[in-house]
Every structure is written in structure tokens, then in C-alpha cells.
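In: how does the following fold in three dimensions:
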Amino acid sequence: MTGAANDGALAPVAHDLALIRVAAEEAGRIALSYFHGHREMDVRMKGGTSPVSAGDLAADTFLREFLLKARPDYGWLSEESVDVSRTRRLTAQRSFVVDPIDGTRAFIEGRETWCVSVAVVENGEAVAGVLECPALGFSFHAGTGCGAWKGDTRLAVRPAGVRPVIAAPKKCLAQLERAFPGGFESHEHIPSLAYRLAMIAEGLLDATVVRPTAHDWDIAAADLILAEAGGRLTDLDGDPVVLNGESVVKPAMLAGGADVVRAMMGVVTADAFG
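Out: The predicted structure is shown next:
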């Protein structure tokens, strides 16, 4: 197992990727032990609108303890322990950005489309990322310059078709009709944003429109997986997303292959979200 960072030196990205793959796999096992009522979920609401379960918290505790023991010089940002080390994450050369269960609503409802998301971020970009999908029985991973993978299969976004398949809020459909005059197919809602982005990397979706107020932990690992598969995640103006900054809340975003994202830019606007 990879050891701790010494004297502030950064581990090679490949070592970080190996570390977070081990961590995400174990966190997935922990979360899965709560799935389908195997253990008491103890669901609560945070902020009045967002659920959190005992599975989220148990996976988060494991990830934080395991990863920071291995890399004590790294920063930490997680949905379930938001900014326990804000100063450290803003000054560290690298930080872990984690969502212990992305798609908590699906997890609570017994649906399988949830995942453990773990990324290593440096200079505002993910350099290693893992999505562990234990209920589905597979995982995604990527490292900068190393490609995106689902298990042992290398991923690539599919070429733009005549009628792209797009997962988007209903408020955006009228704008998408203008972006794609030849038509498009609307995909059903996928609660886990991270998994939705991985579906684009895998070629199961062509694009998605992301509502404003997504957070870094929702997208960090999936952003890299999508990029390494040849796709893009941008704001509505086409600018790249910066991770682990002062604010971790993101504006509305577009994701997909380059041609599909280009078609949506300037047509899908913030007006759609009110």
C-alpha cells in the first residue's frame, strides 16, 4: 500500500491513482453494506433539502482517515466534511476532493446508479480520479495523460450523431431544440451527476446540461474521466471548470463531446434556470 508523502514531496500521479482506487473500492464496500436495508441508513436532511445517510458518513470517515494517513500533506474537501481543513486545501499542492456517495437519493431509494467519487486535484484540475459503482459492479478511473477506463476497457466519447442523446433539465428543452434543429433524444434523469458524466465518457450519452449549484465533489473525478475520454465539461461560455478554489459551487455547465458542447454554447443560457 502506498506510503505517506515525505518532506512535502508529491507522490507520482500513478501512485495517487493507485491509492484512491484502493480507497474508493473499500469505501464502496462500506456504502454497499447499508444498501437495500442491510444496515440502518438513519437518513437525515442537511440544509433542509439534501439527504445524508449513515452510509455516506461511514464511507466519508473511512476515506478521510485512510487517505490523509497516506498523504498527510494533501488538502481535503468532501461533501460530508465540507471544509474541515479549508486553509490546508487552499495552500496544499494537492487535495483530495471526495463525494462518499454521489447520488444519495438513488442510494436511499434502492436504485443502483450511485457511486463513490474520489479525485486528487492540483492547480485547479483533477490529476487522478475514480468512480466506484459497487451496486453496478464496476468502476471508472483516469489519470492525466493515461486515458479513461471502465475496468480494463478504455473509454471514448462517441462521435456526434444526427440526433444526440442528452440528459437535461426540462427547463432547457426549448433551448436544446434550437441548438439541434435536426432533433435530439431526451434521456431520463440520472440523479448522480458523476455517473452521468461517466456515461458520456462511456458513449452511452452524448451530452448533459448541469443545473447551477453543483459542487466540486460532484464533478472532480468525473471531469477528468470525461476529459481523458475526449469530452469536455465547461461553463455555459465554454470556459473550463476550476476546482478547489475559494468557492466550490459551480455555475450551470455543459458536458459532452466537443462538437455537441459547441452546438449548445450560446444557445443554452442561464435564462433557462430563472
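In: only C-alpha atoms from now on, for both contacts and neighbour counts.
Out: OK.
In: which stretches of the protein form strands?
Out: With DSSP state E as the criterion, the chain has strands at 44-46, 50-52, 75-78, 94-102, 115-122, 125-133, 138-143, 148-150, 153-154, 165-167, 185-186, 207-210, 231-235, 253-257.
In: another for comparison:
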Amino acid sequence: MAGAVSDQWQDDLDLILDAARQAGEIAYGFFGQSPEVWWKNEGSSPVSAADFAANDRLQSVLLKARPNYGWLSEETDDDAARLSCQTVFVIDPIDGTRAFINGEKTWCVSVAVVDRGRPVAGVLVAPALDEEFSAVAGGQAFKNGQSIVVNAEQGGQLVLAADESLVKKFEPAFRERVHRVRHVPSLAYRLAMVADGRIDGTVVKRNSHDWDLAAADLILERAGGRLTDLRREPLAYNRETVSHDVLVAGADHAVASLLPHLLDRPPG
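Out: Reported below is the predicted structural model:
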């Protein structure tokens, strides 16, 4: 995890952390209050009034401070102009909207700065849990101001966030090693759980998006873990296509253990 922290990216980290806290406070004001909900993507994905309110605050604060940065958010119509920008904000105003509208606390505001395809500053703010995760390129990963690292222990039980249907497909000997945790709807928060060592890894089904991943990807990387595709390649962000195929995240030992089984039977 060696490297030097750029003053520019540290300034950006300070900016996005402040903005994410503001957005989190706005979203938390809707939490448990039955906000209005709409359905998008042919009725498969919910979005609430809280998502839009948090997104508006983030857009106002961030683009006022960095008008030359591009913008990619789950709750803003995509603008191809971002592709001509070297540096882009990548936003999910509420990652885990299903949890949010169901009164579950595992949702977060996810904000990243992506430069030339890779995240260089990232924050996750989870107001209902009173948790904040952050990282900057070349620096450490933090949770509530304390540095975090992945679980580096090898052998024995492998604690995973993965669909039960996938785990059932594993070979019996490997399946016996796996302890599957309860599903967490927020993908960003699941990656944060890997980063702070609560779980060893997670499998990401195809069709995740840049806004689900970018901030948490950097936090996980700076905590000593990694998020890769099935070819062991890191993700590239701010492409024309912002969705991804099957991914695996974890401490190195977890990724190495999982990949052979996923190559044989990748999840849908």
C-alpha cells in the first residue's frame, strides 16, 4: 500500500467527505418516514424522494467547487460529455435504496473522484449506522478516523457475502469452508465490510455499475484488498458503458480461493 498522497486528491477527499455528510443528513431526514418511491428499469429498481434530494445536494456542492470535473450519478441522466473529462465525480446518492425504504440501516452515500479511469478519492457515509469510510490514492483506508485493513488470515472458514444459490454450486469440500452472511443490499457497504475485515470477500453478480463500486473499490484497495473481474483485472471507470460483468472482491487469499470456482460456474 505504498505511495504518496497527492495534495489535489486529498483536497478532493475533504470536499467529497463534506458533501457526502450533507447528503447523508438530508437522506437521513427521510429515513423511516415512508418517502415517496418510484420504480425504474422496468420496475426492477426503486428510487425514492430521498435519493433525488441527496443527489441534488451533491451535484450543487461538488460541481460548484469543481466545475471542470465530469459527472456520473445513478440519479442523473447520463451525459456523454463526461467521457471527455479526465476527472469525474461518480455518485450514488443512496446505495442500498431497497434497504433504505425497508427501514434497514445498511445504506450509504457513495462518492468517488475518478481520474483517468481509476478512483483517487472515495467516501461512504452511512448515517443510520454512524459510520464513515474514506480513502485517497496513496493513503490508508479509514473507518470513523481509524485505519482499517482486510482480514489477512488464511485457511479455515471463509466468511462471504454471496447468494445462497451460488454457494450451493461450489464443490462440497470448498462449500464446507464457506460461511455465508446475511444479504446486504448495498453493494458499496458490502465492499466496506470486506475492507474492515468483517467478512473475507464477496461475489458481485453481473450488471453492477460504476456508482455502486468506485468509492468502495478504492477503500478496499487501500485496506489491502482488491476488486477484480474474473480475469484478475482491476476495473476501469468512466467508460461509455458503466456496467460490469461478474466481479470478485476480497483479501488476496479470498480472491485466490474464489476465482477457480467462479470460472467454472459464474453467477448470473
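In: about what we covered before: in CSV: the strands of the first structure, plus mean neighbour count and distance to Ala31 of the first structure.
Out: Shown next, in CSV, are those (neighbours: other C-alpha atoms under 10 Å; distance: least, C-alpha to C-alpha, whole Å):
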stretch, mean neighbour count, distance to Ala31 of the first structure
strand 44-46, 11, 16
strand 50-52, 15, 12
strand 75-78, 25, 16
strand 94-102, 29, 8
strand 115-122, 29, 8
strand 125-133, 28, 10
strand 138-143, 24, 14
strand 148-150, 23, 20
strand 153-154, 14, 25
strand 165-167, 22, 26
strand 185-186, 15, 31
strand 207-210, 26, 26
strand 231-235, 24, 28
strand 253-257, 28, 28
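In: next, format these as JSON lines and append distance to Asn244 of the first structure.
Out: Converted to JSON lines, those look like this (distance: least, C-alpha to C-alpha, whole Å):
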{"stretch": "strand 44-46", "distance to Asn244 of the first structure": "22"}
{"stretch": "strand 50-52", "distance to Asn244 of the first structure": "22"}
{"stretch": "strand 75-78", "distance to Asn244 of the first structure": "8"}
{"stretch": "strand 94-102", "distance to Asn244 of the first structure": "8"}
{"stretch": "strand 115-122", "distance to Asn244 of the first structure": "7"}
{"stretch": "strand 125-133", "distance to Asn244 of the first structure": "8"}
{"stretch": "strand 138-143", "distance to Asn244 of the first structure": "18"}
{"stretch": "strand 148-150", "distance to Asn244 of the first structure": "22"}
{"stretch": "strand 153-154", "distance to Asn244 of the first structure": "27"}
{"stretch": "strand 165-167", "distance to Asn244 of the first structure": "26"}
{"stretch": "strand 185-186", "distance to Asn244 of the first structure": "32"}
{"stretch": "strand 207-210", "distance to Asn244 of the first structure": "19"}
{"stretch": "strand 231-235", "distance to Asn244 of the first structure": "16"}
{"stretch": "strand 253-257", "distance to Asn244 of the first structure": "17"}
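In: what comes up buried for stretch 160-177 of the second structure?
Out: Residues of stretch 160-177 of the second structure classed as buried: Leu160, Ala161, Ala162, Asp163, Leu166, Val167, Lys169, Phe170, Arg175 (neighbour count, 16 or more other C-alpha atoms under 10 Å).
In: before we move on, back to that, out of the strands of the first structure, flag the one nearest Tyr34 of the first structure.
Out: Closest approach to Tyr34 of the first structure among the strands of the first structure (C-alpha to C-alpha): strand 94-102, 11.6 Å.
In: what range in the second structure does that closest one sit on?
Out: Under TM-score structural alignment, strand 94-102 of the first structure corresponds to residues 87-95 of the second structure.
In: compared with the first structure, how much does that stretch deviate?
Out: With mean C-alpha distance after the TM-score superposition for the first structure, stretch 87-95 of the second structure departs from the first structure by a mean of 0.2 Å once superposed.
In: contacts for that stretch, please.
Out: If you take C-alpha atoms under 8 Å, 6 or more residues apart in numbering as the criterion, stretch 87-95 of the second structure is touched by 23, 27, 50-52, 54-55, 58, 69-75, 82, 107-116, 186-189, 210-212, 214-215, 238.
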